[in-house]
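Student: Quick one: sequence plus predicted model below, questions after.
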Amino acid sequence: MLLIEAGPDEPPGREHREIRDPFPTSVYNPRFSWRGLTAETGVASLSGAQRTSRPFLQGRGVGGSANINGMNVWRGQPGDYDEWADSGADGWGWENVLPYFRKLETDLDFSGPFNGTNGPMPMRRVPPEAWAPFSRTVAQAMARQGFRQIDDYNADFADGFASLPISSLPDRRITPATAYLTEAVRRRGNLKILADTVVQRIHMEGKRVTGVELCPADGPKILRASTVIVACGGVLSPALLLRSGVGPGAHLQSAGVPVVADLPGVGRNLQNHPSINVTSYLPLRSMQPLLQRAIAQNCLRYSSNMAGCAAHDMGLVVFNRTAWHPLGRRIGSVVLSVHKAYSIGSVSLASPDPAALPDIRFNTLHDPRDFDRMVSGLKLILDLLTDPDVKHVRNEAFLPDPRIVAKFGRRTAWNVFRTAFIASVLDIGPLRRALLGDALLDLEALRNDDQALADYVRHRTSLSHHVCGTCRMGRPDDPLAVTDQNGRVRGIVGLHVGDPSIFPSIPRGGMHIQAIMAAEKLADAIKADIQTQRRDGTSG
């Protein structure tokens, strides 16, 4: 088996310190993400002139986006997976996927019928008694809003707030590369890892895979293989298929790519979770302890109760710190996500050049249900932040400048010094208010101004990195299905997709743990195929 990765390999015990850190310090290190990748992420109701492309983070390296993400573990709702099965992904209902969720984890807090006890990925939570002041007080405000407290967010699927499940240890991040590609596994004679190498396209003869074309530093080369498993994520997996001639025939022809298989669904059905946040400067008494490295400690699941929307469709996460540096320890945020979004985007080729990155369009909030729920959810955030007790654990709300956030994001001694200095200056109330100036946000005024709320949503909505759906599973008679229930690409012998791009619809949670669950399940399916082929004397 040859594992080919475009980014670096960070073997267990030798990881870069920013990857090892449970706090996602690595998110601003360009070494661990795709440089130059952009997406049209602006709200779809805005004019084209305002909907410019922005940088879009996707992990690059063995371990993927788990090297840079928050390690949050939301399985979603059982109904998400039953919806997959009903749509044609046979064998992907809740009862089918639960064993794989349990298989991959060792839950350090619970051992019930929903929890794993012997898997490679640790699951833990910051207990409520250890929540930092801002997080704890916002949770108390949630209770006053009528939400109940849940013990285990991944076993009780009702609305309520809970400790946020995370797949890391208190002192270090555990990525899939750390958990699965151990030193013992790496010593196996049948495994080779080829890092820092880009696959430009998949080679096929007729309708059968024959290998891949690589672009290493010493020049292009072709490796022969009868089976190729694509696991580049919800954006880059369809891009690789398109570059290889697998996708909508008309689009491929217009891009100058010879058509190998006309599959209209490749790159369509792009889904993600839109999000928005409100940020406040925190007093010293509200800081999260330095040794608590989780980026967030608690969360809320709730139902919008809007017509045409699923239950349990919304989520909030409370951040008691927002960056690794001293200033980030003084900034708290409440982040809203539409967990069951209905807006659909696409991934397409921007150029016939195999080295070119794809054209990504999310059509954010294009579906009115998404926009309306974002406005309603913003009102809930404002209700929580203007709660009298919460006002005692925060200072002014303000609008962060993304350019400054990015500038301070790199982990350097200079950034430590200057963010510590800025934090000390901002502790002086009059100076803080003067320096923040026009960035200050009057939460009460915003809460009572419907037009201002709508404008805030239009201009401040961003996206999570929970991308899926672009090579979705489905029945043979589904014209937009790209793979079958085992990840096999329609009409191409030996070609598989093994990541969230095969998900028919977005689950009401993240994508981190779902990706690992799917990999475990698809690995069993591929092993069963190989055993059948050996028994029958066939191949492909």
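Tutor: Now that the structure is in, tell me what you want to look at.

Student: Could you use CA atoms for every contact and neighbour count after this?
Tutor: OK.

Student: And the helix ranked longest in the chain, what's buried?
Tutor: Using DSSP state H to define each element, the chain has its longest helix at helix 512-536. By neighbour count on 16 or more other C-alpha atoms under 10 Å, the buried set for helix 512-536 is 512-522, 525-526.

Student: What of stretch 103-122?
Tutor: Result for stretch 103-122 [16+ other C-alpha under 10 Å]: buried residues 103-107, 109-110, 115-117, 119-122.

Student: Sort out which of those residues are in helices and list them.
Tutor: Using DSSP H, the buried residues of stretch 103-122 in helices are 103-104.

Student: any chance of the buried residues of stretch 103-122 in CSV, plus distance to residue 402?
Tutor: Output for those, formatted as CSV (distance: C-alpha to C-alpha, whole Å):
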residue, distance to residue 402
103, 39
104, 36
105, 35
106, 37
107, 36
109, 37
110, 39
115, 39
116, 39
117, 41
119, 38
120, 36
121, 33
122, 33
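
Student: ok, and here's another one to check against it:
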Amino acid sequence: MPEDDYDFILVGAGSAGCVLADRLTRNGRFSVLLLEAGGSDARFWIKIPIGYAINYANPALNWGYHTEADEGLSGRSSYWPRGRVIGGSSSINAMAYVRGQARDFEDWVAAGADGWGWPAVQRIYDAMETPSGHEAAGRATAGGPVWVQDLSDQMHPFSARFLTAARQAGFDVMDDMNREGGEGLGYYRSNVRRGRRWSAADAFLRPAMKRSTLRVITHAHVSRLEFNGPKVVGLSFEQHGRSRRVTARREVILSAGAINSPQILQLSGIGPARLLKSRGIPLRHDLPQVGQGLQDHLAITHQFTANRETLNNILGNRLGRLRAGLRYVLTRRGPLSVPVNQVGGFVRSGPDVAAPDLQLFCNPASYRITSEGGIEMDRNGGYLISAQVCRPSSRGSVCIRSPDHRDAPAIRPNSLATEQDRKAAIRAGRVIRALAQTPEMKSVTRAPKRASFAAMDDAALLQDFRDRAATVYHPSCTCRMGNDAGDSVVNARLQVHGVPGLRVVDASAFPNITSGNTNAPTMMLAMRAAEMILQDAG
């Protein structure tokens, strides 16, 4: 293929970009350039599932963003790791595979994303996945590239107690939270294959890289899009201090994520006119919603010391880690082969709630965050229960600070800005407490780490949420789909309003955040987008 001329240019080798690279090169008709700001994912702690705790704060693998001071969270700035490596965030995430609830996608349609309702996305999910274990029961098993693993036989025995407690608290226990209407608690399914992380790069990019029609360039930082009149015809990027320009005969597709995709648009003169003028950016197209509508999941976590053994008794001391490491090397099984999330699911916070409004995470481990941002396991038995609000209504923004692409944008989450979200935060604390106070959990608990938890009234629960709640690393909606430029950035075919030759395909295009973890919906979105792109290309 020509050195600097391609049919399609993709920006970002993350969960969406890897999918697009595979799908757009399968028929051999189109040349594709994939640009990634990070480097190789061939790293030991990326491939080991429990390595999430180590990669969480590794500056070599992620952008390491921090939000602006968030008034809704007691004025705190939050750490937002985002993948900067082949595979993107799918190479550093916790590997939980969650489709989301059917109503999430019906709400996409209501927001103007025609054709993205549950029947359409369910078809993509079924074609994309290779289920294992219980997941195969009652669902299509298409044998797709995304490995969705049932690891319940390798999870710590303590995790079964969470399911007993769920029944005692009045929640259902289910085999598969990804089935339609899935409500209750069960074992999480994970993107793990044969004891190793199975990222979007493993599922999609590695097969695509065997084709001569795909070229991948790493350590490539996009500085701006290039235009011919109103049409995007390429982009400029920097690599190792050298600036280069490449052209796209058909389209440039941004898959740089909910922070970087709006940043690139704004740096290129596509965005709110007032913002761009204030940053000295020549206006190409006034598109007010670029960077607006940011949504994320927030979770409150309570930890408890236990009078039974948990993962802490294995991974909280050097000898235990050595034994677990030896077992993993010899068998690819054991504690190191299981991601951090073990039990959880979708529940209703009260009888008056029409649909599940909280996602729970119940893990047989307790830990602390070190001053360096790392995760350090407690030495003695402990566990945690987290609750995140599924569908927050508050929306924030992402805005560039300067014309320099090297300057991190300003991230303003605007957390708990609505009364609905504040009430949901209180309910999250109540549900954790109800689960912790079941006979099953009380029988294995020494004490909560926060001694005041049992006595907190609603005001105290809300204040605790403001003081301690943290992101679950699911930013989305900053280039969302919708009807027109007044309410969105892209149309239902992911084309940027009023800018020919340009699409955005990643979690930033979600009209609203899905109820659960966002990696699975992002890969689904890219699979469906690839169909549309190929249709439009004839």
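Tutor: That came through, no problem. What you see is a predicted model; the values in this text were computed from it and never measured.

Student: Pull the residues that contact the longest helix of structure 1.
Tutor: 66, 71-75, 97, 100-101, 104, 176, 466, 486-487, 498-500, 539-540 (C-alpha atoms under 8 Å, 6 or more residues apart in numbering).

Student: Please pick the buried ones from these.
Tutor: For the contacts of helix 512-536 of structure 1, buried by 16+ other C-alpha under 10 Å: 66, 71-75, 97, 100-101, 104, 176, 466, 486-487, 498-500.

Student: Give me the subset of those residues that lies in strands.
Tutor: Of these, none are assigned to strands by DSSP state E.

Student: among those residues, which are in helices?
Tutor: Taking DSSP H as the definition of helices, those contribute 97, 100-101, 104, 176.

Student: distance between the ends of stretch 154-163 of structure 1?
Tutor: Across stretch 154-163 of structure 1, the terminal residues are separated by 10 Å (C-alpha to C-alpha, to the nearest Å).

Student: ok, the equivalent of residue 501 of structure 1 over in structure 2 to residue 293 of structure 2 distance?
Tutor: Residue 501 of structure 1 maps onto residue 508 of structure 2 when the alignment is built from TM-score structural alignment. Noted for residue 508 of structure 2: a distance of 9 Å to residue 293 of structure 2, by C-alpha to C-alpha.

Student: before we move on, what about residue 168 of structure 2?
Tutor: Residue 168 of structure 2 is 39 Å from residue 293 of structure 2, by C-alpha to C-alpha.

Student: more neighbours, those two?
Tutor: Neighbour tally, residue 168 of structure 2 and residue 293, criterion other C-alpha atoms under 10 Å: the higher count belongs to residue 293, 24 against 17.

Student: the longest strand in structure 2 is where?
Tutor: Max-length strand for structure 2 by DSSP E is strand 242-254.

Student: relative to helix 519-536, how tilted is that one?
Tutor: In terms of direction (axes from the mean of the first three to the mean of the last three C-alpha atoms, to 10 degrees), strand 242-254 of structure 2 departs from helix 519-536 by 90 degrees.

Student: Let me have the ones in helices among the buried ones among the contacts of helix 512-536 of structure 1 in a markdown table, extended by distance to residue 61 of structure 1.
Tutor: Formatted as a markdown table, those follow (distance: C-alpha to C-alpha, whole Å):
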| residue | distance to residue 61 of structure 1 |
| --- | --- |
| 97 | 27 |
| 100 | 24 |
| 101 | 24 |
| 104 | 21 |
| 176 | 11 |
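
Student: Out of these, flag the one nearest to residue 159 of structure 1.
Tutor: The shortest gap between residue 159 of structure 1 and any of these belongs to residue 101, at 21.0 Å (C-alpha to C-alpha).

Student: what do we get in structure 2 for the closest one?
Tutor: Checking TM-score structural alignment: residue 101 of structure 1 goes with residue 125.

Student: Contacts only, for that match.
Tutor: Residue 125 of structure 2 touches 99, 524, counting by C-alpha under 8 Å, 6+ apart.

Student: still on that earlier bit, the longest strand of structure 2 - contacts with which helices or strands?
Tutor: Where contact means 3 or more C-alpha pairs under 8 Å, 6 or more residues apart in numbering; DSSP states H and E, strand 242-254 of structure 2 is packed against strand 5-11, strand 231-239, strand 502-504.

Student: against structure 1, where does the first one fall?
Tutor: The one in question is strand 5-11 of structure 2. Going by TM-score structural alignment: strand 5-11 of structure 2 matches no residues.

Student: how about the helices of the stretch 251-400 of structure 1, start to end?
Tutor: Ranges of helices in the stretch 251-400 of structure 1, per DSSP state H, counting those that start in this stretch, are 368-385, 388-391.

Student: what packs against the first one?
Tutor: Identification of packing neighbours for helix 368-385 of structure 1 by 3+ C-alpha pairs under 8 Å, 6+ apart yields helix 133-144, strand 274-281, strand 331-338, helix 443-447, helix 450-460.

Student: again with the shortest one
Tutor: For helix 388-391 of structure 1, the contact count by 3+ C-alpha pairs under 8 Å, 6+ apart identifies helix 133-144 as packing neighbours.

Student: what's the mean deviation for the helix it packs on versus structure 2?
Tutor: With mean C-alpha distance after the TM-score superposition for structure 1, helix 133-144 of structure 1 departs from structure 2 by a mean of 2.0 Å once superposed.

Student: Show me what that helix packs onto, helices and strands only.
Tutor: Using 3+ C-alpha pairs under 8 Å, 6+ apart, helix 133-144 of structure 1 is in contact with strand 314-319, helix 368-385, helix 388-391.

Student: Including distance to residue 85 of structure 1 and mean neighbour count, could these go into CSV?
Tutor: Formatted as CSV, those follow (distance: least, C-alpha to C-alpha, whole Å; neighbours: other C-alpha atoms under 10 Å):
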stretch, distance to residue 85 of structure 1, mean neighbour count
strand 314-319, 23, 24
helix 368-385, 24, 20
helix 388-391, 43, 16
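
Student: now these as CSV including distance to residue 25 of structure 1?
Tutor: Converted to CSV, those look like this (distance: least, C-alpha to C-alpha, whole Å):
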stretch, distance to residue 25 of structure 1
strand 314-319, 15
helix 368-385, 26
helix 388-391, 27
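
Student: can you give me how far stretch 296-306 of structure 1 is from the chain middle?
Tutor: Remark: stretch 296-306 of structure 1 is offset 17 Å from the chain centroid, using C-alpha atoms, centre = their mean, to the nearest Å.

Student: How about stretch 187-195 of structure 2?
Tutor: On C-alpha atoms, centre = their mean, the centre of stretch 187-195 of structure 2 falls 16 Å from that of its chain.

Student: and it, which residues are buried?
Tutor: So, applying 16+ other C-alpha under 10 Å, buried residues of stretch 187-195 of structure 2: 187-193, 195.
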